[in-house]
Structures are given as structure tokens and as C-alpha cells.
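Asks: Sequence isn't available, so here's the structure alone:
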């Protein structure tokens, strides 16, 4: 297998399971050193074993994304060790309550927004300079069709709001880096994928009827390659196509 990402440093959030784990392994297969961030130490250690088995290495970061000071420290640690970050995959997310907006408790709202929105802003704040230091910085944020559909679904307002906000953050960063750096920033809608979040949303669904995370990972890693040239757009997995975001210029 070609190791096109040899000597490149990649940070993946939510790396212990689901899409994040599949992406971390795919990046490792392509030669990247993976900084794997997740809350669960044991699952990270299992990921580390699998990354070693494909001939790559990982740095494990057991961390709650709501610990924003820890994200600042991580930025400093990456700077001191490597002086750059080549790839950022913002994958971690929460579904939150599937409920009428008026029934959502403020702490539930705050937690989902902290993980799905604020944590990604804090990652950008911590790693912007390090991404710009790369000769081909690539960032991919895992979003959802929930936040950009013309007709939003009822009872998923918190999740949809958080993903719409994430889309706006990614698009803004793409615009800010487009003419001043080699950084490319993309958003991906993975569609229906066999994850814990999907099981929470659809508890009666047969998992075998839903695509596994491994089917999405190569599409995400393709956007992490140095030769990727698009920025500020969304890749929609269900239609297998790149799209511009809706809305006036």
C-alpha cells in the first residue's frame, strides 16, 4: 500500500470508536502519525495496538473535549514536539436529546454545543498556526445533513443547530485561510453510518442495514491528502458528490 501520508501528523477527535476510529486507522495505513483523542483510555489503547499492526505509530490523548484548557495544552505540546499539524479531523460529537426545543434542559443544550461547536472552535484556536506551518494543512469536520436540509426534522433541533454552527465555523476558517496559507478546510456529511449515535437515534434499526464506518473513512482521508485542492465545501457521502453550501453570497 502507498504510504502517501508518511511523516505527516494527524489529529483525530473521537478516535476511540465509530467514524473516528476508522479514520484514525485509515490515516495510519497511509503512513500518518496519529494523535488520537478520546475520553476512553482502554479503547485508545486498543486503537494503538491496531495502528502498530499496520506499521504506524500513535500518540494517545485521553481527554474530554469540554476540557478546553487541555486542548490549549495539546496545541503547545504538538508545537514543541513537531512544530506543525498537517491534518485535523474534527469527528467527535453528541446527539443530545431528541425532543421538542422547549423541553430541552439548559445543561443538555450547553453540553451538546460545547462538544459539537465550541470544542471545534477551540481546536482551530489552538492549531491554526500549526496548520499554517504545514506545507499542506488539511482539516475535515464531520457534520450532518441535519443542519443544512431545506426542511429540518422536528425534535432534532439541538443537534441540527450544533451542526449548522459547525458548518459556519468551518466555512469561515476556509475563507480566512484560502488566500493566506496552504490550509484546506472541508466538511463532510457521512450519511447513515453504523455508529453508537445512530443506534441511539434509531434503536430498532438492524445495524447490518447501515453502512459501517470503514466505508466512509477512505472518503475522509482523501480530503486529508496533500493533493486535495477544494476548500470551504461539503462532501455529501449519500450523493457521493461535492456541494457548495446553500444560501446567499
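Replies: Great, that's in hand. Predicted, not measured: the structure shown is a model, and the values here were computed from it.
Asks: alpha carbons only for contacts and neighbour counts from here, please
Replies: Will do.
Asks: hmm, who's touching the longest helix seen in the chain?
Replies: Of all the segments of type helix in the chain, defined by DSSP state H, the longest one is helix 157-177. Counting by C-alpha atoms under 8 Å, 6 or more residues apart in numbering, the neighbours of helix 157-177 from elsewhere in the structure are 94-101, 109, 112-113, 116-117, 120-121, 141, 143-144, 146-148, 152, 183-187, 231-233.
Asks: Please compare the first structure with the one that follows:
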């Protein structure tokens, strides 16, 4: 499906690598101006080069999502320059450690919650007024099967992803009478650095490349998407409603 995003403004977190990087690139290919956020300046610069190579444009915003004051300022900065935001992709996240719950260090648990949950809520609060100014605001919150499987030893990460799904559903209910559509997505197993950390020894060629996942996400971000409050899953390069049978 050809999704036209010409002249739309899109904010992507965790844009320096993995799903965030390739989602930002796909958005740019379709005409969106991408506001790319990440801690890694080098990765953002590589993304900027890739976006320019396909004829797109980007604004790089290097900062750590643990910096809540920076998130608060981000909305104001976007308003001053563009006056609105059309697309939010809340992608950034950390895994923490794979460990029994009772053995997880407090600082590790707190970091997972800070980056995956607190920063997502802070981001929502910062950019919601901008998304409501769009004629077709779209927000996509990255989740994981871990939120539902709750596998042993995955406690912090599973809890954090369950929390952001709850935030997304609540937010969707609060804005359902507006033009803003809010969805969650489980990208499925993807060839990322986080996946390599979580499943050491796995042959990366056996799971989809993040560019394939990014391309599949595009229909969820276009003006024609009418659903809100739902969870979707990427399966075989396609988007599937979580509640549909396999």
C-alpha cells in the first residue's frame, strides 16, 4: 500500500538504530519531515544521511529519554517551529536484565520503568496538544508480546510493556471523539540489538529485518487509519489485529 505522508511532521524516538531508525527512514521516503530523537548522535547522523539520500528531510534531537525536562521542552519546541505534530512513534525502550524478579537490582528496574513507561507518559503529555492540532494525528506505541506472555525472568520488561499498552488504550478512550487515532504495536521478533541481548545465540537471519517491520507499520500512521485503542501485531510483513485468530 502506498501511504502518502507528504508535508506531515513525524516524531520518532529511539531513531538511531533498529525499528526506530528504519521507521524514521520509511516515513521520510513517504514525504514526512522526521523529528528523530535518540541518545546516540552518530546513529542519528547516519539516519540523516540515509534520509537525505532518499530525498527526505529530518531534524535531529539528541537527548536521553531519562531527561524528563527535555521531554517537556520538546513539545514547546515543536510548536514554535511547526505548530502541530501529525505522527508520534514512541519506539525507544530498554530491556533491563533477564533475571528472577527477586534478583533484579533496584536501579535496573527503575531504569526500565523510567525509559519505557515514565518517558512514554511524559512524551504523551508533551505532544498531545500538538497531535490534536493535526487534521489526522496518529500515535503508535511500541509494545511487545512480553506484555501478554509474562515469561519467567522477564518481569521488568513485561510489566513495562503492559503499562504502556494500558496508557495507549486509556489515551485512545479519552480522545476517541477527536481526529487523533492511537494504536499499540507488537513488532514481533525482529533483528535488533535488543533481540540479540534477549536471545543470545539466535541466528539473526531467522528473524525479520527491522526495515521489513518498519514498512509494515506505515498503514497505521496514514490519514486513512480509522481504528483507535487497538493492539496490532506484525506477522509475515503484515499488520494483524491482536484479537483475530492466527
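Replies: Happy to help now that I have it. It should be emphasised that the depicted structure is a prediction, and the values quoted were computed from it without experimental measurement.
Asks: Do a quick rundown of the helices in structure 1.
Replies: Remark: helices of structure 1, listed N- to C-terminal, are 18-29, 41-53, 68-81, 106-113, 119-133, 157-177, 196-201, 217-222; assignment by DSSP H.
Asks: average offset between the fourth one and structure 2?
Replies: To tie it back to what came earlier, the one meant is helix 106-113 of structure 1. Superposed on structure 2, helix 106-113 of structure 1 shows a mean distance of 0.6 Å to its aligned residues (mean C-alpha distance after the TM-score superposition for structure 1).
Asks: by contact count, what packs against that helix?
Replies: Based on contacts counted as 3 or more C-alpha pairs under 8 Å, 6 or more residues apart in numbering; DSSP states H and E, the elements that helix 106-113 of structure 1 packs against are helix 157-177.
Asks: Flag every buried residue along the helix it packs on.
Replies: Within helix 157-177 of structure 1, the residues scored as buried using 16 or more other C-alpha atoms under 10 Å are 157-171, 173-174, 177.
Asks: one step back: just the buried residues out of the contacts of helix 157-177 of structure 1, in PyMOL syntax.
Replies: Once 16+ other C-alpha under 10 Å is used to decide burial, the buried members of the contacts of helix 157-177 of structure 1 can be selected in PyMOL as follows:
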select buried, resi 95+96+97+98+109+112+113+116+117+120+121+141+143+144+146+147+148+183+184+185+186+187+231+232+233
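Asks: Keep only those of the contacts of helix 157-177 of structure 1 that are in strands.
Replies: Using DSSP state E, the members of these that fall within strands are 141, 184, 185, 186, 187, 233.
Asks: now, among these, which is nearest to residue 245 of structure 1?
Replies: Comparing these against residue 245 of structure 1 with C-alpha to C-alpha picks out residue 233 as the nearest, at 6.6 Å.
Asks: Was I right to think the closest one contacts residue 184?
Replies: No. Counting by C-alpha atoms under 8 Å, residue 233 of structure 1 sits too far from residue 184 to count as a contact (9.8 Å).
Asks: re the thing from before, quick one: the helices of structure 1 as JSON lines, columns for distance to residue 245 of structure 1 too.
Replies: Output for those, formatted as JSON lines (distance: least, C-alpha to C-alpha, whole Å):
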{"stretch": "helix 18-29", "distance to residue 245 of structure 1": "23"}
{"stretch": "helix 41-53", "distance to residue 245 of structure 1": "34"}
{"stretch": "helix 68-81", "distance to residue 245 of structure 1": "29"}
{"stretch": "helix 106-113", "distance to residue 245 of structure 1": "21"}
{"stretch": "helix 119-133", "distance to residue 245 of structure 1": "19"}
{"stretch": "helix 157-177", "distance to residue 245 of structure 1": "9"}
{"stretch": "helix 196-201", "distance to residue 245 of structure 1": "24"}
{"stretch": "helix 217-222", "distance to residue 245 of structure 1": "18"}
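Asks: any idea which of the ones you listed is most buried?
Replies: Across the helices of structure 1, the average number of neighbours (mean count of other C-alpha atoms under 10 Å) peaks for helix 18-29, which reaches a mean of 26.
Asks: so how far is it from its chain's centroid?
Replies: Centroid separation for helix 18-29 of structure 1 versus its chain: 11 Å, with C-alpha atoms, centre = their mean, to the nearest Å.
Asks: Remind me what that helix packs against, helices and strands.
Replies: Under the contact criterion of 3+ C-alpha pairs under 8 Å, 6+ apart, helix 18-29 of structure 1 touches strand 9-13, strand 33-38, helix 41-53, helix 217-222.
Asks: Brilliant, that's me finished.
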